[in-house]
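> Next come a sequence and a model predicted from it.
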Amino acid sequence: MEDKDFWRSEKVAFLALASVKGISFWTIHKIAQSGVGYKDSLKDPEKAGLGKIFKDTSFDGFEGQERLWAIGLGLARQLAASGVNVVFKNEIAFPAKLRAISDAPEWLFIQGNAENLTKKAMAIVGTRKPSLDGLFLTKIVVAALANSKMVTVSGLALGIDQIAHVESIRFGLPTIAVLGTGIFQNYPKGSEPLRHEILNSGGTIISEYLPHQSYSSENFVRRNRLQAALGDILVPAEWQIKSGTAHTVKYASKYGKLIYNVCLPGTHTLKPELEFSAKEYGAKTLELPLDIHKLLSACDGIEIEIETEKEIQSESQVNPESKSEVFTLESEPFPVDDEASASKSRQLPLL
C-alpha cells in the first residue's frame, strides 16, 4: 500500500522549500534525485546543503522553520483552491507516460482532469506564426479526431498550439496544455480565457515548474519533452528545422513515438523539414486531406501499458520508513490548528 500520509507531508515541505528565495527549481530537483526527502531537508537544512540560504532568509532555527512550514501550508491551500494538485514521480498517481522517459520530471502540477494523462493522445504542435496552410492542416487533423477516444496535447503557445486547443474544444476532445512556466503564471499573456475553456471542457493543464516560476528559453525546450512523452503520436503541423518544434520532434524520436508530418497535396518538396525529419527521425509525411485515413489507422493501433503498484514502488528513491500525519493537497481544507499546537509543543508539525 502507498503511504499517502508520507507523500502529503512531503508536498507541504516541497512547497515550503519552493517558497524560499535562493532555492531554485534545480536546487529542489537535486534534492529529489538525492533521495533525501523534502521533509528531512526542511528539518536539517545543513545536511541538505541549504544552511546558508536558510540563515540568509531568516528561516534557520525552530521559529524560522515553523514560519516556513506555515508558508508551505499556505501555498498548498492556494493550489487546492485553484484545483491544482502536485504529484511526485514515485507516487502511483504520477502519469506512466512521463515516468517511462529517461529524463522524467520529479514532480508535476496538475489542474483539471488527471485521467487525460493516461489516455491515448496525439500531440499537435508547431510555429507561433503559422501560415494559412498551417492553420488549415491543424484544423483538419483535429477535426478528424472528432468522436474518437483520443485526447490532444499542445503547449498553449500562440499559433498552432492554441489553434489545436481551440479546435479540440470545438469538437469535444479533451485537450492537455503543457506549460513552460509555473502554473500560476499567465503566459502567454492573455491566455487565461483559453485556460478556463480547456478546464471547463474536461481538459487538463500541467507544469513541472514551481508555481510562480517565470518563463525562459530553457524551460520551453524542457517543456517540449513532456509534450512528446504524453503524445503517442506527434503531428508537427508546421515547423522549421531550427525551431522550438524541432526539439519536440527530436524528443518524440528519442522516446520511440510515431511522427507524422502533414502537408497539402503537391507541397512536399517546398518543406525541407519533411525530408530532414524523415532521414533523422524516421518521420512519415501525409498529404491531407487525402491521407487522413492513415493517421486515423495509426491512432487505432495505439496500445497503452498499465503500470502495477509494485513496479512503481520498486523505483522509489525516497526513504519508505519516513512517517507523518495527514496533510493533503486535495479538495478538503488543511487543518488549521496544527500551527498553534506546534507552537505549544515546540515541535514542527510532521517533522
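Received, thanks.

> alpha carbons only for contacts and neighbour counts from here, please
OK.

> Give me the distance between the two termini of stretch 41-61.
One end of stretch 41-61 to the other measures 13 Å (CA to CA, to the nearest Å).

> what ranges do the strands span in this protein?
84-88, 107-112, 121-126, 151-154, 175-178, 204-207, 233-238, 258-263, 284-287 (DSSP state E).

> Turn those into JSON lines, including distance to residue 140 and mean neighbour count.
Putting the strands of the chain into JSON lines (distance: least, CA to CA, whole Å; neighbours: other CA atoms under 10 Å) gives the following:
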{"stretch": "strand 84-88", "distance to residue 140": "32", "mean neighbour count": "22"}
{"stretch": "strand 107-112", "distance to residue 140": "26", "mean neighbour count": "21"}
{"stretch": "strand 121-126", "distance to residue 140": "12", "mean neighbour count": "29"}
{"stretch": "strand 151-154", "distance to residue 140": "13", "mean neighbour count": "30"}
{"stretch": "strand 175-178", "distance to residue 140": "16", "mean neighbour count": "28"}
{"stretch": "strand 204-207", "distance to residue 140": "22", "mean neighbour count": "24"}
{"stretch": "strand 233-238", "distance to residue 140": "10", "mean neighbour count": "26"}
{"stretch": "strand 258-263", "distance to residue 140": "10", "mean neighbour count": "24"}
{"stretch": "strand 284-287", "distance to residue 140": "11", "mean neighbour count": "17"}
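
> Use this one as the comparison:
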Amino acid sequence: MDQRGTENGRGLPAPGGQPTLWQAHDDLPATDMPFAVALLALGSARGLGTKGLHALVREHREQLGRVWELPGGRLAAELARARVPAARRIAEEIDVSRSELLAAAREKADELARRSVRIIGPSALPARLAELPGGPLWLFLEGDSRALYEGPHVAVVGTREVTPDGVRATEAAVRTMAAYPITLVSGLANGVDAVAHQAALRDGVRNVAFLGHGIDVVFPAETADIRTRIVRSGGAVVSEYLPQEHYRKAQFVQRNRLQAGLADIVVATEGKRTGGTAHTVRFAATYRRPIIGFTWPGAGDLTDLIGNEPTGRLIAPFTAAGRRTLDTLLRSVADSYGHTTFGLSLVERQLSREVELRALHPEDLQRLRQRLDDLLGQEDGGHAR
C-alpha cells in the first residue's frame, strides 16, 4: 500500500515514538487554502529559506495552509524544532506580512495557471521521484503532466561542449528509442541536452525537461524555442525551484538527480568524468539505474567512470552491433511497462507519409512487396543457419 499520502500525518508516530509536529498541533482547524498558494507565500517569506520551507512542507504536506493558521509563537516553535536559524524573527516577519504574502501568492498562482503551470504537491509526486532519498517535495510543471507520470523514461545526457561525433551519438540514441513508446528525459541545457530534445521533437518522441531554476526563467536563451515546442508537442518542462529563482551551479547538480531518478535507463552519450554529467551518472548508480555509456575513438573519459559502475555498460553507437544492443535494451524496457512494441514503427510512419505525398504507380508497391519478401527470406535463411 502506498503510504506517501499519510507519512507523518495524524496517527503516525515519528521515528522513536516521538510525536510529530502535526500531532503537537492537532487542535488546529483544517484549511481550504490551496497547497500552491501556501507554498508560494511561504517561499516569498523573508529569511525562511529552503531549509525552513522544506521543513514545513515535510510536516504539513498538502495541508501546508495550516501554517497560516499558526500564531507567531507556535510557528516559531515549529521552525526552532526544525533548527531553522532565527526562527522567532522569521515567524514574526511572516505574521506581520501575512496579508501581503498571501495576496501576492494568489496573484502568482493565477499567473502560473494562465501559463498552464501546475504545482504538484508531495503526495502526488511520481513514485520514482517521491521515493528518492532527498527527493523533491513539490514540482512545478508546464505542459502535459502525463509525460511525467507515464513511463518508461530514458534520460539522454552529456556535455555542453558536444563534438560532431557526440551529436551523431546523441541523435542515434534518440532515433533508436523513437521506435518505441518511450519518453526522453534531459536537462534543456546547451550541448547534448539540446541535441537530444531537438532530435526527439523531430522523431516524434515525447520530452520531459528538468530545469535548474524557476519555471518562469528561460536559460539558456538559445533553448527558448525548444522549450516552447516541447510543451506544444505534449511534453513537460519541470522544476522544483520556486518561480523567479535563478540558476546556480549547485541547482544544476540537484536537477541531475531528478533526471537520474525518473529514468528507467540513463544514456550518457559524451562527457568527461570531471564534468557535470558525471553527477548524473553517480546519482544513477546510487539509485541502481542502468547506465549506458557511448564509446568510440576519441570519446571522453566519462566512459571510464561508467564502466566501473555495477549498473554501467558501454556500447559503441556507430556499429551495427552496438545499435542492435541499444535497441534490445530500449525495447525491453518498453515491453516491461506492458506496451506493444514494433521495431519498424519508424519505417511504418515514414512509409505512410511517403504514400500520402507521392503519386505512386502500382509497380512501386509491387517492388516494395518484393523487397519485403527478400528481407523475410534473408531473415529466415539467417535463422536456418
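Alright, I've got the coordinates. Small disclaimer: the values here were computed from a predicted structure and weren't measured.

> closest to residue 224 of structure 1 out of the strands of structure 1?
Closest approach to residue 224 of structure 1 among these (CA to CA): strand 175-178, 8.2 Å.

> what range in structure 2 does that closest one sit on?
The aligned range for strand 175-178 of structure 1 in structure 2 is 207-210, by TM-score structural alignment.

> How far off centre is the matching stretch?
Here stretch 207-210 of structure 2 is found 6 Å from its chain centre; the criterion is CA atoms, centre = their mean, to the nearest Å.

> Can you tell me what residue 294 of structure 1 aligns to in structure 2?
Using TM-score structural alignment, residue 294 of structure 1 pairs with residue 325 in structure 2.

> how many other residues sit next to its match?
The tally of other residues near residue 325 of structure 2 (other CA atoms under 10 Å) stands at 15.

> That one: what's it in contact with?
Residues in contact with residue 325 of structure 2, defined by CA atoms under 8 Å, 6 or more residues apart in numbering, are residue 315.

> For residue 384 of structure 2, see how far away it is.
22 Å.

> Also residue 196 of structure 2?
Separation of residue 196 of structure 2 from residue 384 of structure 2 (CA to CA) stands at 39 Å.

> coming back round to it: distance to residue 48 of structure 1 for the strands of structure 1 - can I get that in TSV?
Below are the strands of structure 1 laid out as TSV (distance: least, CA to CA, whole Å):
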stretch	distance to residue 48 of structure 1
strand 84-88	19
strand 107-112	19
strand 121-126	38
strand 151-154	36
strand 175-178	30
strand 204-207	25
strand 233-238	40
strand 258-263	41
strand 284-287	48
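
> Residue 312 of structure 1: which of these is closest?
Of all the strands of structure 1, strand 84-88 comes closest under CA to CA, at 11.4 Å.

> Aligned to residue 253 of structure 1, what sits in structure 2?
Residue 253 of structure 1 maps onto residue 285 in structure 2, by TM-score structural alignment.

> what's the answer for residue 98 of structure 1, then?
Residue correspondence, TM-score structural alignment: residue 98 of structure 1 in this structure matches residue 129 in structure 2.

> which residues touch that match?
With CA under 8 Å, 6+ apart, residue 129 of structure 2 has these contacts: 135-136, 258, 261-262.

> from those residues, which two are the most distant?
Distance extremes for these: the farthest pair is 136 and 262 at 11.5 Å, using CA to CA.

> what about these two, which has more around it?
residue 262 (27 against 21).

> aligned partner of the more buried one in structure 1?
By TM-score structural alignment, residue 262 of structure 2 lines up with residue 230.
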